[in-house]
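Novice: got a predicted structure plus its sequence, pasted below:
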Amino acid sequence: MDTKCYTVITFAPVQGFIEKSRKLRDLYGSSFLLSYLACAICREAEKNQCEVVSPALINVTQGTPNQIIIARDFPQSIAEETFNTAWQKVVEVCRQYIENELNAFTYTWQRQWNAWSNHAWEFFWAQSTAAELCQEQSDGITEKNVTLITHARRRLNQIKTQRNWTAINWQGESSTLSGTEAIAHPHMTDKTHPLDSSKAAQTQEINQFYQQLSQTLGEAILDPSERLSIPELIKRLITLDVIAKQLNIAEKDLPSIEVPESFVELNRHDNNLWTGWFQGDGDKIGEYLRKLKDEDQDEAKSLNTFSSAMMKWGKNLKYDLPPDRKERAKVQNLDVTDGRIIYAGGDDFLGVLYRHDQTQLKPQECLNWFYKFPEIWKKHDQRITVSVGLVWAGHGVPQRDVLQHCRDAEKSAKKKGRDRLAIRILFNSGNYLEWVCPWWCLSQFLESSPNKSNNWTHFYNDIATLESRHAFEGQTQIALGLFEIYFGQANRQCLETHLWDKDDKTGILGNQPHDKEKQNIKALNSWVINLAKVGFHLAS
């Protein structure tokens, strides 16, 4: 792609209200909102005869990354105006919808909605031209091998450090979700004197407002006990067809209300069923793209190809959920899967495994799918690995906690070497167990013992007894010996050979040994101990 200018754009919420998605329906609304705003910029760029390099595919419902790379000059004034107009329309449509549907209330909250309309986001724009880059390279400011896209991205990162935003002030009670923003209600901006105001009367009005709003939207969208802020309400409302149509979203891109309504199926409190939640992300994407550049591939073309491949992979991930297509074909229904993909906008994804018929999905069935996951991942044909966190969660764990554990489990997989799966058993009490293992030896270790269920019990009991006697401290021979008893000599040899990263394998314990041998001993012992605990609970 021959161009003398690249424009890079991104945006971020000032108050972090996107990151504060503590429930599944909030997460879905956040993803859809980010995609809608990014799509607005991409489509305006195309109208201005610019070419969108990344994202390669513009899809509101599937997810569009909010870092946008555009070939040619896309002026900041047009880009920012497009973004602001799109966001302000979302705010206005949501406000008017509530006022029209709940017209028995008198509304004096306009000022607070206006504040969110004008001060919710930071917008970042940067550009690099061939002439500017050439001059900086001549002056020794920038390395000779830096490309226009890389140069534009660097400029964007510099601009992002210069924060320029206005915080939104508020009074009264705070949202039950975030705890850091005001509860949205009809008279939220009224100025009242403490001696004249009645807290009881205000509370009664808020309760009535949310009861009626919940009846209008349905409890799948808003629980009557919830008290949300303005941005939290927007995240819920934007998933409604009636809102999306007013935003002129194409029919094929409408976020069918069946999606958030179907989250009711995931109410684990009513059915006492455990569920398997997973979150993943591609490893070292930036480094991979730099390698493509070093191989003398056209950076814009390779970035566009990569973006297209990953977004197509994300779009098709739902078709690879268990059971496999052959099993679904037997019951003549390819749409019935044991789970759901919440989002998959590219190399990052979130999903949950469970049975739609309200019977218990066994942990072994989850494991069987993850044994195949490396092959599913390779379908995008990009030479990158993936780290995933799997949380096997009890029915009594609040959804917001499950989502947080998904994020934390994925971070564990990244921290302990990447290219691996972190498995967490999350109990109703909030306690959890975790074991992390590279993909290449996952099934090799978990499936190697005959009469597995019984062996896991013995292995677990032996570990518990030895751990209570502090038998593992200061050496690894007991852990390795016990591992050999239950998993065989060949697996012990494999474990000892591949403890840390090798040229041909991903290290079982991580990227490189710790500086102190004491830490290496502890890491190996912990890995064996956690294998016993996690394996026992998965088998039982």
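Specialist: Arrived safely.
Novice: every contact and neighbour count from this point should use C-alpha atoms.
Specialist: Will do.
Novice: tell me which stretches of the stretch 201-350 of the chain form helices.
Specialist: 230-237, 241-246, 258-261, 268-271, 285-294, 299-316, 325-330 (DSSP state H, counting those that start in this stretch).
Novice: who does the second one touch, helix- and strand-wise?
Specialist: Contact analysis of helix 241-246 by 3 or more CA pairs under 8 Å, 6 or more residues apart in numbering; DSSP states H and E lists helix 76-101 as its packing neighbours.
Novice: starting at the chain centroid, how far to the helix it packs on?
Specialist: Centroid separation between helix 76-101 and its chain, computed with CA atoms, centre = their mean, to the nearest Å, is 25 Å.
Novice: picking that back up, highest mean neighbour count out of the helices of the stretch 201-350 of the chain?
Specialist: Compared across the helices of the stretch 201-350 of the chain, helix 230-237 shows the largest average neighbour count, a mean of 22 (mean count of other CA atoms under 10 Å).
Novice: report the angle between it and helix 76-101.
Specialist: 80 degrees (axes from the mean of the first three to the mean of the last three CA atoms, to 10 degrees).
Novice: secondary structure element for residue 519?
Specialist: Assigned by DSSP states H and E, residue 519 falls within helix 517-539.
Novice: who are the contact partners of residue 261?
Specialist: Applying CA atoms under 8 Å, 6 or more residues apart in numbering to residue 261 gives the contacts 220, 221.
Novice: switch to 10 Å and redo it
Specialist: Neighbouring residues of residue 261 by CA atoms under 10 Å, 6 or more residues apart in numbering: 25, 218, 219, 220, 221, 239.
Novice: measure it to residue 338 for me?
Specialist: 17 Å (CA to CA, to the nearest Å).
Novice: residue 272 now?
Specialist: 17 Å.
Novice: who has more neighbours, the two?
Specialist: Taking other CA atoms under 10 Å, residue 272 and residue 338 do not tie; residue 338 has more neighbours (18 against 14).
Novice: assess the claim that that one and residue 325 are in contact.
Specialist: No: applying CA atoms under 10 Å as the test, residue 338 and residue 325 come out as separate, 11.7 Å apart.
Novice: surely residue 128 is within a strand?
Specialist: Yes: judged by DSSP: H, G, I helix; E, B strand; the rest coil, residue 128 forms part of a strand.
Novice: ok, the nearest residue to it once chain neighbours are set aside - contacts?
Specialist: Leaving aside its sequence neighbours, residue 128 sits nearest to residue 152 (CA to CA, 6 or more residues apart in numbering; 4.8 Å). Residues near residue 152 by CA under 10 Å, 6+ apart: 5-9, 69, 125-129, 133, 158.
Novice: let's bring in a second one:
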Amino acid sequence: MTIYTAISFAPVQGFIEKSRKLRDLFGASLILSYLSQQIAEAAKNSPDCEVISPASINVQEGMPNRILVRGTIDRNQVSNAISQSWKEVLRVCQIWLEENLDFAPEEFHWAQEWEKWHRYTWEVFWGQGETSDAAMLDLERRKLKRDWVGINWTGDSSSLTGTDAIAWHRLGQQNSEPGRSLTHTEKQQLDTFYRQLAWVLDNPDRNRAEDTPSKDEIEGRYIAVNERLSIPELVKRLVTYHVIAKQIGMTPLGESFTEISQKREQWTGWFMGDGDKVGDKLKSIPDDEGQKAFSGAMRDWGRTFKHTFSKELGRVIYAGGDDFLGILYSSELGAKELFSEALKWLNQFKQQWQTHRQDITVSVGLVWAANRVPQRDILQHCREAEKLAKTKGRDRVTIRVVFNSGQFVQWTCPWDYLNILMKYRDRDGGKNWAHLYNDWAHLKSRHAIRSREVNKNKIEPDLALAMLDLYFDGLGQEIQKNRQWTAIAGGNSASAIVQWVEDLVQVGWQLCSNT
């Protein structure tokens, strides 16, 4: 009897979410891909085991964190694989710090803290069944039960407090007590630690942090002198340093990488996408070779997508096959010009997606974020926008504009209707979206257009459709004639139609107006 084994580990989303800079995101992606590859390699080397998914396990970049194996692999073997791999990542980072910072060996008191992070960072999940579907279902069932023990400042397993303690050479010193404020001398030493670290990483030719200059002279490409990081946050930064990555056996971050300034002055775009009903697609493939071919095709697409994405437009942070995350930014283009180029890219994305030749569609959330929106909030908006695109019917994109206040406007449409934004013409034949926006606002203020019932007055979509006809070359009549509202707006009710048009007006005015 054939047995299938499904393997995964966590936290994945949480590990990525706790990222304050673009370099953190890349570092988290590198670590997750590395750990996934080590698990897949352990499964491959087990007797009578064959890795079905992911394909191409010799390629580390973009490895997904779910591994499907035909055969039986011991759960302890899986746990040991991730434990030893993570231990090696931490060991290389710790040793590099101790050898390159200008402190005496006896001044480092943090060995126990690194060991805690080795033991308590990851939870490993493992499921089995007579079919690949049964193994995946067993995996999901087992994930309902936690598989790890949290640590606090003193190493007890009763709470999670203290896991984000600042990483520095005196972390874990015996005379340190929870809640105690640092003395003036300790604050100076903490400041020296991060100043030295930022200086050494900015200057790879230096073996040690001797003769560290003042704060104003340090660029801080990897770590800013005023930052304070926990051990895992520090590790995310360090693995993007090519010397450390090579020591671990990790795919280094490309030398062309450039960080986005934390004091960014313009808007940036962030996109997150995922294949639609991939699980159902895998269930429809009856044989292991077919599943392996599917996984290989998606991995090849992700790798190609990441490496061919225009560097003038932005970067793809990770592409693990059918799921991906990227950022749109440019130091050369203004916000309007950048979105114009991004819109051109989005309009051809479906064609690019279909190059994998697999019968699945894709949903994407694109977040256009103001300059002071925190990165962690942006990632949450990305997930929500992608989820909305799926709940509205899949095979579509949600564009969400997020302001510094936290408020946002958004619009969801199928890929084939995205070019509506480019077809807009105002009353004078130009591109001034303010005309449409002002007309819409005026009609709403007079209650001629309503998106909800007021005093039993029903919602009427006629004026909304007339606006589509006027500004989008008869679009309202075209959609009505072909009865496409359910496919486009996720429903054919009057409220769904009016809301879809209003969302189009809001997003178009914010992003496409030439004023």
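Specialist: Thanks, I have the structure now. Predicted, not measured: the structure shown is a model, and the values here were computed from it.
Novice: thinking again about what came up before, among the contacts of residue 261 of structure 1, which ones are buried?
Specialist: In those, burial by neighbour count holds for 25, 220, 221, 239, counting by 16 or more other CA atoms under 10 Å.
Novice: would you check which pair of these lies furthest apart?
Specialist: Spanning the widest gap among these are 220 and 239, at 11.4 Å by CA to CA.
Novice: need the residues touching each of the two.
Specialist: By CA under 10 Å, 6+ apart, the residues touching both residue 220 of structure 1 and residue 239 are 25, 257, 258, 259, 260, 261.
Novice: I'd like these as CSV, with distance to residue 58 of structure 1 appended.
Specialist: What follows is those, written out as CSV (distance: CA to CA, whole Å):
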residue, distance to residue 58 of structure 1
25, 22
257, 21
258, 22
259, 20
260, 22
261, 25
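Novice: ok so, going back, tell me which other helices or strands the helix holding residue 519 of structure 1 touches.
Specialist: Packing contacts for helix 517-539 of structure 1, counted by 3 or more CA pairs under 10 Å, 6 or more residues apart in numbering; DSSP states H and E, involve helix 363-377, strand 420-426, strand 432-438, helix 442-446, helix 452-468, helix 477-487.
Novice: deepest of the ones you listed, which one?
Specialist: strand 420-426 (a mean of 26).
Novice: now do that one: which elements does it pack against?
Specialist: Counting by 3+ CA pairs under 10 Å, 6+ apart, strand 420-426 of structure 1 packs on strand 275-282, helix 363-377, strand 386-393, helix 399-415, strand 432-438, helix 517-539.
Novice: what degree of burial does residue 161 of structure 2 show, as a neighbour count?
Specialist: Neighbour count for residue 161 of structure 2, taken as other CA under 10 Å: 16.
Novice: secondary structure class for it?
Specialist: With three-state DSSP as the criterion, residue 161 of structure 2 reads coil.
Novice: can you classify the residue nearest to it when sequence neighbours are not counted as helix, strand or coil?
Specialist: If the residues on either side of it in the chain are set aside, residue 161 of structure 2 comes closest to residue 152, at 4.7 Å by CA to CA, 6+ apart. Recorded secondary structure, residue 152 of structure 2: coil (three-state DSSP).
Novice: burial count for the equivalent of residue 152 of structure 2 over in structure 1?
Specialist: If you follow residue 152 of structure 2 across to structure 1 using TM-score structural alignment, you land on residue 169. Burial of residue 169 of structure 1 is recorded as 9 neighbouring residues (other CA under 10 Å).
Novice: which residues does residue 169 of structure 1 contact?
Specialist: By CA under 10 Å, 6+ apart, the contact set of residue 169 of structure 1 is 112, 115, 181, 182.
Novice: filter those by whether they're kept in structure 2.
Specialist: Mapping the contacts of residue 169 of structure 1 onto structure 2 (both residues aligned by TM-score structural alignment, their matches' CA atoms under 10 Å) leaves 115, 181, 182 still in contact.
Novice: just the buried ones from the residues you listed?
Specialist: Using 16+ other CA under 10 Å, the buried ones in these are 181, 182.
Novice: in a markdown table: the kept ones among the contacts of residue 169 of structure 1, plus distance to residue 234 of structure 1 and secondary structure.
Specialist: What follows is these, written out as a markdown table (distance: CA to CA, whole Å; DSSP: H, G, I helix; E, B strand; the rest coil):
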| residue | distance to residue 234 of structure 1 | secondary structure |
| --- | --- | --- |
| 115 | 14 | helix |
| 181 | 13 | coil |
| 182 | 14 | strand |
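Novice: can I get the kept ones among the contacts of residue 169 of structure 1 in JSON lines including distance to residue 518 of structure 1?
Specialist: Shown next, in JSON lines, are those (distance: CA to CA, whole Å):
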{"residue": "115", "distance to residue 518 of structure 1": "55"}
{"residue": "181", "distance to residue 518 of structure 1": "47"}
{"residue": "182", "distance to residue 518 of structure 1": "50"}
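Novice: of the kept ones among the contacts of residue 169 of structure 1, closest to residue 490 of structure 1?
Specialist: residue 181 (57.3 Å).
Novice: structure 2: which residue goes with that closest one?
Specialist: Using TM-score structural alignment as the criterion, residue 181 of structure 1 maps onto residue 164 of structure 2.
Novice: could you check how far the closest residue to its match other than its chain neighbours is from residue 91 of structure 2?
Specialist: Sequence neighbours aside, residue 230 is the residue nearest to residue 164 of structure 2 in space, at 5.2 Å (criterion: CA to CA, 6+ apart). Residue 230 of structure 2 sits 16 Å away from residue 91 of structure 2, going by CA to CA.
Novice: give me the more crowded residue out of the two.
Specialist: residue 91 (17 against 14).
Novice: now that one: how far from residue 231 of structure 2?
Specialist: Between residue 91 of structure 2 and residue 231 of structure 2 the distance is 12 Å, computed by CA to CA.
Novice: shared neighbours, those two?
Specialist: residue 114.
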